[in-house]
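K.L.:
no FASTA, just this:
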């Protein structure tokens, strides 16, 4: 029975099985386990057969809703549209780039590692069959790099219809030269500055065609209210690192809500989203520990999704027609989710905005 169940798990994890396929595979497993009957007998299933069916149902649910999640489909074409994806050379970012490129968009992936981005660019072109894919260097920890990137982007790209702020880090140490933890600096201040510097282009684009901004957040934002002292301190271990990451993801949500309010009057909508637990490179710093590396290798195949599934809610927020009435909202599994009170704190949100302006003031343009 164990062998049959493992066979079933393998089939489900390697193919996107729909309900009909699920039923067929379940029946096949039953026949393999219990034998092909010469005639149909009108008796009750044995306990063994019932157990197999229950395990099959549990396996289907686990694969479908934990390991995979919903898949967003659209018949839209994005020819002539420009998409910018930060952290687009791996994981969710790369998967998102492939999805946009398949729809005909002009895709720019921006990452710190140029060599890796060039390789990712050709991978995306090959898989999507779209040659309009470009790789640019962007280091969100370096404000000069962000400013130079935007200057180059505006020179090479006429429009920006979709800004996907996907790049992020966790588990790294250190304090920035402006006094905040590096994780918070990269994940929030870098994203804040980039988005603000691109705002003139986004607004100009929205005069002719709607524009959307999607900020990749995480469910870990729920770990605690924004602590303005904590984000200026060093972390001291795994759980401290997780909290710092959660603080930066909470900031991404607050930033999204604030943007939606500031952009009223423009055809620009904003969304934050949780991609799910994804197999990616974001936690590689944690894996330097032999114990954590061992735990990751055991847990990730069971719990973590492939980048393709993490990209689905990004595509939903970017393309769905009904989502525009929920600008500023938070999404997961291709549907809106209610935010906890800590994310709806207007006082903390305004303080975060003021601090962000203060930190990046030297580099900001008058785009508002």
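P.N.:
Yep, it's here. Please read all numbers here as calculations on a predicted model, not as lab measurements.

K.L.:
Please count neighbours and contacts with C-alpha atoms only from this point.
P.N.:
Fine.

K.L.:
show me where the stretch 201-350 of the chain has helices.
P.N.:
With DSSP state H, counting those that start in this stretch as the criterion, the stretch 201-350 of the chain has helices at 238-262, 290-303, 307-310, 312-319, 346-360.

K.L.:
here's the one I want to compare it with:
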């Protein structure tokens, strides 16, 4: 049996290995991102921890390496509030990595005081939406070359953490990201919304294709990028 869902302990288990696969996880030095990195490292994956705070990231890398016995874990600088940092990160990955199999966009902020990114965008919108968009766009050459098969955006985890405070630990909160990354039955799924390791309904606004298209066009215009 490949997977077991256990709601009583808040964990989802699966025996699938990820040996030979490369995983990028943003915001992997703490919380959900760190626990996701730990789980996938135990499965044998090469982990690229993309973090803003390099000191904390190196500490997390050392802890996970010692815990999992996986030496194939690296740390790279990534600041989603700075498009220059994002493009430098993507250039490094595209240059050094032979393949990227899984991209987990875990990093994000919520309900922060009003401020702006280095590019002049409102911080929350700039990091969570535009920053993530630039990272995917900038990795595009490598994605095409390596046939990236899973791209996960963990905003569902952020929502769970905000609207259900103190009900989940970081380990429990990471389960849906882990599930979407490794569950064999999801290999060909795309565009789904998941919560508690299961498909979930998103809002009517989030399901509006016309609105999504307009947002996409506006975002590309704001970032001066063209996706071909």
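P.N.:
Ah, there it is. No experiment lies behind these values; they were computed from the predicted model shown.

K.L.:
picking that back up, and of the helices of the stretch 201-350 of the first structure, who's closest to residue 158 of the first structure?
P.N.:
Closest approach to residue 158 of the first structure among the helices of the stretch 201-350 of the first structure is made by helix 312-319 (19.3 Å; CA to CA).

K.L.:
Just give me the mean distance for that closest one relative to the second structure.
P.N.:
Comparison of helix 312-319 of the first structure with the second structure after fitting gives an average deviation of 1.0 Å (mean CA distance after the TM-score superposition for the first structure).

K.L.:
now that helix: which residue numbers in the second structure?
P.N.:
Using TM-score structural alignment, helix 312-319 of the first structure lines up with residues 175-182 of the second structure.

K.L.:
what's the answer for stretch 98-105 of the first structure, then?
P.N.:
Mapping stretch 98-105 of the first structure onto the second structure (TM-score structural alignment) gives residues 38-45.

K.L.:
again, but for stretch 132-151 of the first structure
P.N.:
For stretch 132-151 of the first structure, the aligned range in the second structure is residues 72-91, judged by TM-score structural alignment.

K.L.:
which residues touch the most centrally placed residue in the first structure?
P.N.:
By CA atoms, centre = their mean, the first structure has its centre lying nearest to residue 275, at 4.1 Å. For residue 275 of the first structure, the contact set (CA atoms under 8 Å, 6 or more residues apart in numbering) comprises 92, 216-218, 309-314, 332-333.

K.L.:
before we move on, what about residue 132 of the first structure?
P.N.:
101, 105-107, 125.

K.L.:
could you redo the last one with a cut-off of 7 Å?
P.N.:
Counting by CA atoms under 7 Å, 6 or more residues apart in numbering, residue 132 of the first structure touches 106-107.

K.L.:
From residue 271 of the first structure, how far off is it?
P.N.:
Shown here: residue 132 of the first structure relative to residue 271 of the first structure, a distance of 25 Å by CA to CA, to the nearest Å.

K.L.:
Verify the stated contact: residue 101 of the first structure with residue 130.
P.N.:
Yes - the criterion here is CA atoms under 7 Å, and residue 101 of the first structure meets it with residue 130 at 5.9 Å.

K.L.:
When those two are compared, which one has more neighbours?
P.N.:
Taking other CA atoms under 10 Å, residue 101 of the first structure and residue 130 do not tie; residue 101 has more neighbours (27 against 19).

K.L.:
on that earlier part again, looking at the helices of the stretch 201-350 of the first structure, which is nearest to residue 12 of the first structure?
P.N.:
Short answer: helix 290-303, nearest of the helices of the stretch 201-350 of the first structure by CA to CA, at 12.5 Å.

K.L.:
What residues of the closest one count as buried?
P.N.:
For helix 290-303 of the first structure, burial by neighbour count (16 or more other CA atoms under 10 Å) applies to 296, 300, 303.

K.L.:
Put together JSON lines for those, with distance to residue 164 of the first structure on each row.
P.N.:
Below are these laid out as JSON lines (distance: CA to CA, whole Å):
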{"residue": "296", "distance to residue 164 of the first structure": "27"}
{"residue": "300", "distance to residue 164 of the first structure": "25"}
{"residue": "303", "distance to residue 164 of the first structure": "25"}
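
K.L.:
and which of those residues is nearest residue 345 of the first structure?
P.N.:
The closest of the buried residues of helix 290-303 of the first structure to residue 345 of the first structure turns out to be residue 303 (CA to CA; 31.7 Å).

K.L.:
any idea how far residue 297 of the first structure is from the closest one?
P.N.:
Residue 303 of the first structure sits at a distance of 11 Å from residue 297 of the first structure (criterion: CA to CA).

K.L.:
Residue 353 of the first structure now?
P.N.:
Applying CA to CA to residue 353 of the first structure and residue 297 of the first structure gives a distance of 39 Å.

K.L.:
Kindly report the same for residue 197 of the first structure.
P.N.:
Residue 197 of the first structure is 40 Å from residue 297 of the first structure, where distance means CA to CA.

K.L.:
Kindly report the same for residue 309 of the first structure.
P.N.:
Residue 309 of the first structure sits 19 Å away from residue 297 of the first structure, going by CA to CA.

K.L.:
got it, and residue 95 of the first structure?
P.N.:
Noted for residue 95 of the first structure: a distance of 22 Å to residue 297 of the first structure, by CA to CA.

K.L.:
quick revisit: would you mark the buried spots in the match of stretch 132-151 of the first structure?
P.N.:
Across stretch 72-91 of the second structure, burial judged by 16+ other CA under 10 Å covers 73-83, 85-90.

K.L.:
Next: stretch 101-120 of the second structure.
P.N.:
For stretch 101-120 of the second structure, the neighbour count (16+ other CA under 10 Å) marks 101-108, 117 as buried.

K.L.:
what residues does stretch 200-218 of the second structure touch?
P.N.:
Outside stretch 200-218 of the second structure, the residues that touch it by CA under 7 Å, 6+ apart are 193-194.

K.L.:
end-to-end on that stretch?
P.N.:
End-to-end distance of stretch 200-218 of the second structure: 27 Å, with CA to CA as the criterion.

K.L.:
So which bit of the first structure is that stretch matched to?
P.N.:
Against the first structure, stretch 200-218 of the second structure falls on residues 337-355 (TM-score structural alignment).

K.L.:
ditto for stretch 16-24 of the second structure
P.N.:
Stretch 16-24 of the second structure corresponds to residues 76-84 in the first structure, going by TM-score structural alignment.

K.L.:
circling back to that earlier point, which of the buried residues of helix 290-303 of the first structure lies at the shortest distance from residue 260 of the first structure?
P.N.:
Using CA to CA, residue 303 is the member of those that lies nearest residue 260 of the first structure, at 33.1 Å.
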